[in-house]
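Enquirer: sharing a sequence plus its predicted fold:
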Amino acid sequence: MPTDDDDCLFCQIVRGSVPSNIVFEDDLVFAFMDTSPINPGHLLVIPKDHAAYLEELDEETGAHMFRLGHRLAKAIRRSRLRCEGVNLFLADGEAAFQEVFHAHLHVLPRFNGDSFRIDADWQRRSLADLEESANQVRSGLQWLATSVELTPGGTSSQ
């Protein structure tokens, strides 16, 4: 039985107490139509167990969500929906524009001239700046390795 949060909209959808247009369901994940789609065919893939953020999501379920997102993107491209491209988008935290605090992956069919934008002040960085950032990420990986053993491929061995 999945764990949930009584106040979480997505947990209510998984329980069936809020209606949704289900596209796919298995023991780990649930995929359904976004009720405020950017484009027709906009889907959400969520874990059945409540996890507000990626950090709370177990790696197996996270990988399963992305595998399903990949499969759904292929399905959208083969459907009659307008689709010239696909974005897989996951917002983790308020600063990343997460609005529903239950981890979820958007599968967004895209076409030239649609309204979806991700805009930033893209700036080229020096190799030295990039190396400093890389060192910080490596430090985080080293910390994780002490709490979760990583295999050479980068996946959890637990």
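Expert: Yes, it's here.

Enquirer: alpha carbons only for contacts and neighbour counts from here, please
Expert: Noted.

Enquirer: is it true that Gly41 touches Ile76?
Expert: Yes. If you go by C-alpha atoms under 8 Å, Gly41 and Ile76 touch, sitting 7.0 Å apart.

Enquirer: SS state for the residue located most distally from the centre of the chain?
Expert: Farthest-out residue of the chain from its mean C-alpha position, per C-alpha atoms, centre = their mean: Ala128, at 30.8 Å. Here Ala128 is helix, with the state taken from DSSP: H, G, I helix; E, B strand; the rest coil.

Enquirer: re earlier: which residues are common contacts for Gly41 and Ile76?
Expert: Here Gly41 and Ile76 have Pro109 as joint contacts, going by C-alpha atoms under 8 Å, 6 or more residues apart in numbering.

Enquirer: put this beside the first:
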Amino acid sequence: MCIFCQIIKKEISSRKIWEDKQTLVILDTAQDMNYHLLVLPKKHIANIMECNDETLSHLTKVIRSLAQTFLNQGFAGINLLNANGKTAGQSVEHLHFHLLLRQANDGINAWPKLPGSTISLDETYANLKINDRDVR
């Protein structure tokens, strides 16, 4: 069983920030920054590609509501991070969103340093352009 499922089932302790029937929000134990939260669906879902529309919609509503609550409490901004699949850096195969609560001048750069493109914009566009009929 995955570590997040164990936390949801209270087999592993956590610092619960908020909870409803479908969602658990906990404090991340990594201590890589102040105010790092994890937003988890209670149902085991590996990643965003396996998430049904209803659950994903609920998660985004929870995230937006919590973000507004924290902004009202004095935080200056919010970063929302998500990785899908090992290649993208997903370390736990249970859908989760990192909610980083930001303070003015906290010195955190939450954006990855990207290496720069090795192909032209035209080639990128040609490789990615999707026809309406291709989208499911």
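Expert: That came through fine. Note that the coordinates shown come from a computational prediction; the quantities given were computed from them, not determined experimentally.

Enquirer: TM between them?
Expert: The TM-score (TM-score structural alignment, normalised by the length of the second structure) is 0.83; 133 aligned residues with a C-alpha RMSD of 2.4 Å.

Enquirer: and the spatially most central residue of the first structure, how far from Leu44 of the first structure?
Expert: For the first structure, the residue sitting closest to the mean C-alpha position, by C-alpha atoms, centre = their mean, is Leu105 at 2.8 Å. Leu105 of the first structure is 6 Å from Leu44 of the first structure, where distance means C-alpha to C-alpha, to the nearest Å.

Enquirer: Glu84 of the first structure now?
Expert: From Glu84 of the first structure to Leu44 of the first structure the distance is 19 Å (C-alpha to C-alpha).

Enquirer: neighbour count winner among the two?
Expert: Neighbour tally, Glu84 of the first structure and Leu44, criterion other C-alpha atoms under 10 Å: the higher count belongs to Leu44, 27 against 11.

Enquirer: and that one, what does it touch?
Expert: By C-alpha under 8 Å, 6+ apart, the residues touching Leu44 of the first structure are Ala31, Phe32, Met33, Asp34, His104, Leu105, His106, Val107.

Enquirer: return the member of these nearest to Gly69 of the first structure.
Expert: Distance ranking of the contacts of Leu44 of the first structure against Gly69 of the first structure, using C-alpha to C-alpha, places Val107 first at 6.2 Å.
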